[in-house]
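Trainee: Sequence first, predicted model second:
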Amino acid sequence: MSTAFPMTRAARPEPLRDSLTMLGRQIRRLRRYPELTVIVVAIPLIFLLLFVFVFGDTLGAGLAAGAGPVGGDRADYANYVMPAILIMTVASVATGTSSTVSMDMTTGITDRFRSMSISPGSVLTGHALGAVVQNVISLVIVLAVGFAVGFRPAAGPLEWLGATALLLGLSLAVAWLSVVGGLLARSVETASNYGLPLVILPFLGSGFVPTDSMPAGLAWFAEYQPFTPIMDTLRSLMLDTDLSAGTAWAAGAWCVGLTLLGYLYSRRVYARPRKA
């Protein structure tokens, strides 16, 4: 006959404390391997330089001819394309997060965490919050380069506050989706490909050209995919142009909905026994 002893206070899981401990683990990893952030930032920076310096004059002139929200030169197009580059930065971090989660799952450290008296969700929360921290660092770098190549926002303090809140909300949503990808992947190599669709989505939205310039079917998809209202809202906030209330609400709803979806599904996957 076995007797069940209640856990002592010291052994009882504390979700907040455990999550902060796991976040500290991810921050130490970022400090130890700064090249991980450099690789993440490289992709959006390459596209920023490519579209501003190679295509900027032509695309800027095309937007002006179509009565777009910018003028017609390279600097104006830099203002237009910057929200897409920021979204692409957030999406690029997702590939690294999925790989990190998959590495923990395949190397046995996750099994060790399961055997410890810690909150199960804290392991996943640490990964998600670590991704948000990496996003903040990456976004600051990309914005600095954007200013260097001609990005000139007209946003005031309130607009910048709104844009920052939206980017943080999107970062958290994408972080939880990338955690799901890492849990589902059977190898680190597979997990590294899970974020690729998110990197491509800005191209299939209003990130680089207005959606009304696209063929009908593609324009419909571009109009209703998650990143388009987020990019439109960021653009309106940063350039201090008219912002549709419906677009702003849609952007916020996508961030909240994707966060809940990723969080709940990742907890469900994490609770299942991992197949060999």
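Mentor: Right, received. Where do you want to start? Keep in mind that this is a model prediction, so the values were computed, not measured.
Trainee: make it CA atoms for all contacts and neighbour counts henceforth
Mentor: Fine.
Trainee: pretty sure residue 15 is touching residue 117, no?
Mentor: No: contact criterion CA atoms under 8 Å: residue 15 and residue 117 do not qualify, at 10.7 Å.
Trainee: For stretch 119-127, give me every contacting residue.
Mentor: 13-16, 18-26, 97, 101, 113-114, 175, 179, 266-267 (CA atoms under 8 Å, 6 or more residues apart in numbering).
Trainee: Check stretch 63-70 too.
Mentor: For stretch 63-70, using CA under 8 Å, 6+ apart, the contacting residues are 60, 71-72, 76-77, 79-80, 209-210.
Trainee: List the buried residues in it.
Mentor: For stretch 63-70, burial by neighbour count (16 or more other CA atoms under 10 Å) applies to 63-64, 69-70.
Trainee: tell me how far it is from the chain's mean position?
Mentor: Here the centre of stretch 63-70 is set off from its chain's centre by 28 Å, with CA atoms, centre = their mean, to the nearest Å.
Trainee: now the helices for the stretch 101-250 of the chain?
Mentor: 109-115, 120-148, 157-184, 188-191, 196-200, 216-224, 227-239, 245-271 (DSSP state H, counting those that start in this stretch).
Trainee: let's bring in a second model and compare:
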Amino acid sequence: MSTTYAVRDSVTMLRRNLLHWVRYPSLAIMLVAQPILFLLLFVYVFGGTMGAGLPGAPTGADRTDYLEYITPGILIMAVASVALGTAISVAMDMTGGIIARFRTMDIAKVSVLTGHVLGAVLKSLVAVVVTLGFAVLLGYRSDASVGEWLAAFGLIVLLTFALTWLTVGMGLAADSVETASNTPMFLVLLPFISSGFVPTDEMPWGLRHFAENQPFTPMIDSLRALTSGHSPGNDLWLAIGWAVLIAALGYLWSRRLFTKVPAR
């Protein structure tokens, strides 16, 4: 099958995926609302104390300083939340019989999964923009240039691409929609054990070692540097490396499962 047909079929599957979001908005609202709720919780419940305790914080630092510190981590959580929804959508397709039907049709097989991935990228960008908009309403401000913001959004897209392929594999491997909704939960929890909410220097040794060497920490540190107008240094290369590795493994796993695992 030619590349033209593959692109056409992928666009069709993308449109199908986005229509699901429009027709069944409850899941979309829940996934977008989750990072916003965390943003409100941490800023207004913990922000006053945590802002004053940040390393190098000026005298009189408050929840606004903490808002600027945690916003990159909350944006990563928004991406992870949408990725979790992708696992659920894929599992619904696998258990609802539609995948078996697609396999009998004269369409590019890659388009089925590509539609989910492209849809998740667009949904993640919407979630990130909405979450960032709420952060601005709460007082978030940035000294970053247009170029640095473009680099930050490029990193978010790359991370979205990586996490989506990983959760597509989880959705294909799950034996039920309930399993698919639980398996990716660690993606939402990992930002809490990173530099997203407190500096890793403040953690006990074992926890600090884990936090400093897991994928989300260099991603959050890179976003924080870019959105505050600073150079991310080696953190950016670590973040890109982790994202590329996760994307490659997720893609290979998903392709193998889609070919081998029968629809249920």
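Mentor: Thanks, I have the structure now. What you see is a predicted model; the values in this text were computed from it and never measured.
Trainee: Tell me the residues of the second structure aligned with stretch 210-220 of the first structure.
Mentor: Using TM-score structural alignment, stretch 210-220 of the first structure lines up with residues 199-209 of the second structure.
Trainee: next one: stretch 178-189 of the first structure
Mentor: Counting by TM-score structural alignment, stretch 178-189 of the first structure corresponds to 167-178 in the second structure.
Trainee: Could you do stretch 74-83 of the first structure as well?
Mentor: Residue span in the second structure matched to stretch 74-83 of the first structure, by TM-score structural alignment: 63-72.
Trainee: Can you tell me what sits against the matching stretch?
Mentor: 39, 43-44, 46-52, 54, 57, 132, 135, 139-141, 196-197, 220-221, 223-224.
Trainee: Next one: the spatially most central residue of the second structure from residue 156 of the second structure, what distance?
Mentor: The second structure has residue 79 as the residue nearest its centroid, 2.2 Å off, counting by CA atoms, centre = their mean. Residue 79 of the second structure is 8 Å from residue 156 of the second structure, where distance means CA to CA, to the nearest Å.
Trainee: What of residue 112 of the second structure?
Mentor: Taken as CA to CA, the span from residue 112 of the second structure to residue 156 of the second structure is 23 Å.
Trainee: Tell me which stretches of the stretch 1-150 of the first structure form strands.
Mentor: Counting by DSSP state E, counting those that start in this stretch, the stretch 1-150 of the first structure forms no strands at all.
Trainee: so what's the residue nearest to the centre of the second structure closest to, chain neighbours aside?
Mentor: Spatial nearest neighbour of residue 79 of the second structure, chain neighbours left out: residue 124 (5.3 Å); criterion: CA to CA, 6 or more residues apart in numbering.
Trainee: Translate residue 138 of the first structure into the numbering of the second structure.
Mentor: By TM-score structural alignment, residue 138 of the first structure lines up with residue 127 in the second structure.
Trainee: ok, now which ones touch its match?
Mentor: Residues near residue 127 of the second structure by CA under 8 Å, 6+ apart: 32, 78-79, 82.
Trainee: I'd like a version of those in TSV, one that adds distance to residue 242 of the second structure as further columns.
Mentor: Shown next, in TSV, are the contacts of residue 127 of the second structure (distance: CA to CA, whole Å):
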residue	distance to residue 242 of the second structure
32	24
78	18
79	15
82	19
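Trainee: Identify, from these, the entry nearest to residue 178 of the second structure.
Mentor: residue 82 (16.2 Å; CA to CA).
Trainee: if I line the two up, what does the closest one land on in the first structure?
Mentor: Per TM-score structural alignment, residue 82 of the second structure is aligned with residue 93.
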